[in-house]
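> sequence isn't available, so here's the structure alone:
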């Protein structure tokens, strides 16, 4: 079963800590989003493997955009 990681708010992706194929655990660091000069860490939602990464550093995203998929 796969689970999507959604953007908690609109902003700019300034750091990505995982890549496709990485084994991850729930609450591992996934990436950092910046909005209104504040950096917000985003965490992996479940144990698994990163199957799809939909963003790259520097991308602007909207709230609830699918950032990555964990299987």
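Yes, it's here. In this text the structure is predicted, and so the values were computed from the model without any measurement. Numbering: from 1, shown residues only.
> from here on, just use CA atoms for contacts and neighbour counts.
OK.
> in contact with residue 64: list those residues for me.
Contacts for residue 64 (C-alpha atoms under 8 Å, 6 or more residues apart in numbering) come out as 6, 7, 8, 9.
> this is the other structure I want to compare:
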């Protein structure tokens, strides 16, 4: 299981991947809005999204886990 962390603190603006979805390495999982910029959080490896750990509108911290990929 791989845990994906946010590289920056901000607001979860969008979720681009659904739980159970097969994704490729580099696929965008969520979009974080910080300082009026939208930063994509991407999968480090291909796999299946097992669990999303955040919700749209949630404030997250730098380094916070946002998804688990298997």
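Good, I have the coordinates. What you see is a predicted model; the values in this text were computed from it and never measured.
> so among the contacts of residue 64 of the first structure, which ones count as buried?
Among the contacts of residue 64 of the first structure, those scoring as buried are 6, 7, 8 (criterion: 16 or more other C-alpha atoms under 10 Å).
> before we move on, the earlier item: and the contacts of residue 64 of the first structure as TSV, adding secondary structure?
Converted to TSV, those look like this (DSSP: H, G, I helix; E, B strand; the rest coil):
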residue	secondary structure
6	strand
7	coil
8	coil
9	coil
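> which of these lies closest to residue 70 of the first structure?
Nearest to residue 70 of the first structure among the contacts of residue 64 of the first structure: residue 6, at 11.4 Å, using C-alpha to C-alpha.
> surely that closest one meets residue 69?
No. Using C-alpha atoms under 8 Å as the test, residue 6 of the first structure is too far from residue 69 to be in contact (9.1 Å).
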